[in-house]
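K.L.:
heads up, no residue letters with this:
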């Protein structure tokens, strides 16, 4: 890119605004030296780097390179053996510390920010140098006592000797003999020596060296003789201290000089990173977007399906973004030449500069002030002939200067160049200027050069209308306000509007009519056609806007309903998931409760069965004793002995059972759920009929039915459950069961309360006990 064209398009002003966002001088220099690239790969890399920088600023809002200093002069001095002052040494430490922090930050985010991380790869860390400067200097730039053992010893001796001198001088101030001779009781310093103020008229009263006097001469500052020798030793120690401090500073400076090249490379990487961040901040400030960089089409323009230059809502980057009117440079795919006409101060020149500057910005890695989706190719050259090129020094007129400038790139422009021509052919005879302008346009047309031209020649309007690849465009003019609107209209040439303006300004109608007689009929017809075309265009534009609004409303309504359906579906899915989760939780809770109840029941059943067995055995023994005392001797039966498997009648229990085993005069009998040890005398085999014994009273013995241990009332209403409970209690009591369990569940508690209220008053119930989970009640019968 030529400097002349960059200056014509005001590129240096863009760079100055970019430099204002940098953090230190080296990056500002790089910003001012920034030039567009003609390599598509490099342009894409630059734009991607700016995009990453914007992303980094969003991820790290507090990121700041303000603590970094431009160390190049210091590094040069240190490399040549100069001793750096403490302030410069601290600047080196702070810069190295900031570089280390930035480097590690970028390396942590290297996966998402590869272009920025490449700068971190060029940086080095200097922990030993940082630590040494930190060890030797405090934040105020003073060399610490710990910087060297010699310095520590010297300063300790200086402090001791200083204290001794001050104590000796203090004795003068407090001694009544010397009080009349002192101007005031204080210790001060003159020429680096500790002194006391003595009145001039008493000069000889305190022997010593006079180091200074007051402006009036009334006071002499005297170092008493006994203190002079101590002062000399103090000065000698201070000189040694200064020498040691100088040695330490020189040593630190030499360490920096030894690593100057590595520090310089790190600083340069920081400058490149700072430039990328400045591009990002500038893009945010001007509300810019990353443009799409498209390759140049291989097919000729008439066969293209997309225009490589397509800018929507483009704004001039140097104008106030709140006031500038955006333009749409969106030609059809076959167009590569734009002939722009319209009134002066209507925005033609701003349009040319906007296109040129946005192309320069994109090829420099800057995001452009245009809407998302704008696209640009990479131009191999951007040539501009804009403004007044008149040169008094070279004795050139405006026309000649323009021609010389155009001549400088006439042969350089290619099919991949951008040419911007303002007022082409102006400054000479209109007929000849128009002819020359047309010839220049035909030259660039033959080369297929992307060209934007601002002109007033009507001949160029006609040429654009009839030439493939070229198209007319104009800056809109409001006939009501007689002012330009600065909107670009592609497809229609600009109108003169001279007669309209004259009529609005009050020129007499007869003068306007006479002037129109002097215009050729062809020109009048052309103006009429332009007016009709503009009217039709406005109607089409209005219809298009209405259609777009209707489509937008339909899209908005569709999106609203889609959003509603999405919300409904999301809510349904959420509720379904919640319900499934609740069901799963309830099932899990139920499984855990069932398992817990099973464990409790196993424990309860085992304990209760064992207790019942002991009570039954005790009851059996009691019955046997009672029968033995009350009944007459019974002759031994003559029937055959009992056998395993015999069905027998257990007299004490009045229940039927089955013999499981025999052992002497006893047998193990299965009675219901219980296995009992019974005497054979208490058993009666049921296989053969036996004559009934003579009863002592006319009463019949009825065998009770088999009664289960548990009664489950769950699912019943109170009025249904109580009769079932009564029947079950009677049957269990008659069956001789020691206890039963009533399962009523927990639920609302109504059934549980009703059951327990009935059990409290039942005649067969001795006591009742709730199970641990309170879902059942164990009933023990009175015997």
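P.N.:
Cool, the structure landed. Just so you know, these numbers come straight off a predicted model, no measurement behind them.

K.L.:
from here on, just use CA atoms for contacts and neighbour counts.
P.N.:
Fine.

K.L.:
for the protein, what's the longest helix?
P.N.:
If each helix of the chain is counted by residues according to DSSP state H, the longest one is helix 521-630.

K.L.:
for that one, packing partners?
P.N.:
Contacts defined by 3 or more CA pairs under 8 Å, 6 or more residues apart in numbering; DSSP states H and E place helix 521-630 against strand 674-679.

K.L.:
alright, now check it against this:
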């Protein structure tokens, strides 16, 4: 397993942490380690990766600098790279925290990282990415290297004139300039060695060619050698200075390395968790295990059959019986390995909601009997191991026995196995044991703290299904398998006669249990499907009802507006007519003023009474405490219904027609109460205090999940009667805000959306107004 985990580290720092990894026994330390893995997985889920490149294990180099040693260019470059890697990761986490992603453990770790940008900058100013000292490292070095180039150019110029000379061509083995002993030379044929003078530095394997430094360049080569000595001295001086700067911050560097090792380890755990599709289990120190769909992490995902294992509450011992090659040992190994993984801070390959116990010790007697001790028999090997386990086991132990009592006489072996199980059980340990002894099938029936189990075998395909059946002991399939393979039925019938009546009864009972369990599982699966369909139908009806109410309100508003416009037109025309009548009165003095007033009053009475637009009800206290069965009116809908249950002191579940919904107490009006209702307070439904808030917080959400939440929230907010809500998406990259604005733009019930004021979140918060 460690080999799989090491594949996900980013540096030798993380690799070393994994190699030194051992399970923890303190539940608080284990919980912290589990939480750190969860935070790493959270970062990967939100960002896809963590920038941990460039980090090196520079501990040895830093400690050598501490005692005055000189670091070379490569070592200094690794120091700078590690400083940069730590600084980059620190900013990465701080940016996520600024976007209000909760990462308390990683935040605490990055707070320990010292940026040390000055040391990083000075190293990078002197050494390039290939580990070469730059000319700009010091003015002196720049001058020296300029002199080197000048001398090299002069030497090359003179040597090129020699090899280009037509008179010299026949004396040379090749018209090239090369280097021997850090000096420029030319290849000269042996017989012409005296024609060039100078120094011989090398010869070819055959001796036919000599590599000669002509006398014309000896002096300049000497000067070049002297300048190169100065270059070496200057480079060493710069390396000493840089090493001294590393020494000055050595404590901070060592702390950075220690912190980055822990961070690399955390993300290796997170990446491994993602690779094996693991989840974080709930922890307890009470010996209770409940693993849902547990998978052995070392068996390929497409081959493994998940198992459900529960141990430590109603029973503390599981006795798995049945034939070999059925998967009994895999169950033991899965339970033990996942417990060790959990206590090492790793997530486990189980479904969400699994619970694991923290043990002080885990004992196992598992494996190939012949390889336990080469100098002992099968039985002696097992018994030596079991004796050691019994000497150490206590109530905080998990004990795994594979084929307990095997390797000796079946009768004695079964009796010894029962006695060992009783002894370990009385010490309070949690036990999972496998056996093929039929005598142990009755063990769990006579022990209140034990339960039988088996691994299912498909007689039709003559192969195990590897499904663990808790509560059903294993049964022999020898007769069924033999019959399927074609053994004469008479032979099988005679064999059955040799089996005692009691054994046949037990086998028949086990067969019945298997059949009943399969039927129960099938019915449970069908019931789950029916419940899921009902839930989907309920949600669909709620959505349709909500859409219907909104459409009805919209049509009423449009009708009222048309009616209002028509009435206003009629009133204007009536005023005009009355004004004409007044003019006629002045002229003819026929119509009296009180007649005009009466006429106007009659016109106003003809104006249709318009339905006032429903306003959000004000807070209204109910006079009585509401109870199930009370008839109520939901004020925001204007609909009647009755209370189904009380969710909290301020929230109730109300049924209106075929639809159930959660309603705040301030949105309810008591209409009637049936006499049979007992007048006593209702118990609050634990964990059901959810309600629609005037704001939705999306920070830390994945883009697709966030968009789904926004759509549902807008529907809920409309149903709750809000005229305005806030959607908090944070600043981040801006992708979440852009997605929210596009969704709001296409929503039919949105009147307006705008950025919040600076004191309300500014760019990270959008205010939404409904029509």
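P.N.:
Structure received. Quick caveat, the model's predicted, so the values are computed rather than measured.

K.L.:
TM-score for these two?
P.N.:
The TM-score (TM-score structural alignment, normalised by the length of structure 2) is 0.67; 570 aligned residues with a CA RMSD of 3.5 Å.

K.L.:
if we can go back for a sec, what range in structure 2 matches the helix or strand just after the longest helix of structure 1?
P.N.:
Per DSSP states H and E, helix 521-630 of structure 1 leads on to strand 647-650 as the next helix or strand towards the C-terminus. Residues of structure 2 matching strand 647-650 of structure 1 by TM-score structural alignment do not exist; the stretch lands nowhere.

K.L.:
stretch 770-781 of structure 1 too?
P.N.:
So stretch 770-781 of structure 1 sits over no part of structure 2, by TM-score structural alignment.

K.L.:
can you give me the strands for the stretch 201-350 of structure 2?
P.N.:
Ranges of strands within the stretch 201-350 of structure 2 are 209-213, 282-284, 289-294, 307-311, 317-321, based on DSSP state E, counting those that start in this stretch.

K.L.:
format those as a markdown table; extra columns: mean neighbour count and distance to residue 355 of structure 2.
P.N.:
Converted to a markdown table, the strands of the stretch 201-350 of structure 2 look like this (neighbours: other CA atoms under 10 Å; distance: least, CA to CA, whole Å):
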| stretch | mean neighbour count | distance to residue 355 of structure 2 |
| --- | --- | --- |
| strand 209-213 | 24 | 79 |
| strand 282-284 | 17 | 5 |
| strand 289-294 | 21 | 5 |
| strand 307-311 | 20 | 9 |
| strand 317-321 | 27 | 17 |
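
K.L.:
for residue 243 of structure 2, find the nearest of those strands.
P.N.:
Distances from residue 243 of structure 2 to each of the strands of the stretch 201-350 of structure 2 were compared using CA to CA; the minimum, 38.9 Å, belongs to strand 209-213.

K.L.:
who touches the closest one?
P.N.:
Where contact means CA atoms under 8 Å, 6 or more residues apart in numbering, the residues beyond strand 209-213 of structure 2 that reach it are 173, 180, 183-190, 193, 196, 198-204.

K.L.:
specify the local secondary structure of residue 709 of structure 2.
P.N.:
Going by DSSP: H, G, I helix; E, B strand; the rest coil, the secondary structure assigned to residue 709 of structure 2 is helix.

K.L.:
quick one: map residue 537 of structure 1 onto structure 2.
P.N.:
Using TM-score structural alignment, residue 537 of structure 1 lines up with residue 517 in structure 2.

K.L.:
just the buried ones from the contacts of strand 209-213 of structure 2?
P.N.:
For these, a neighbour count by 16 or more other CA atoms under 10 Å gives the buried set as 173, 183-190, 193, 196, 198, 200-203.
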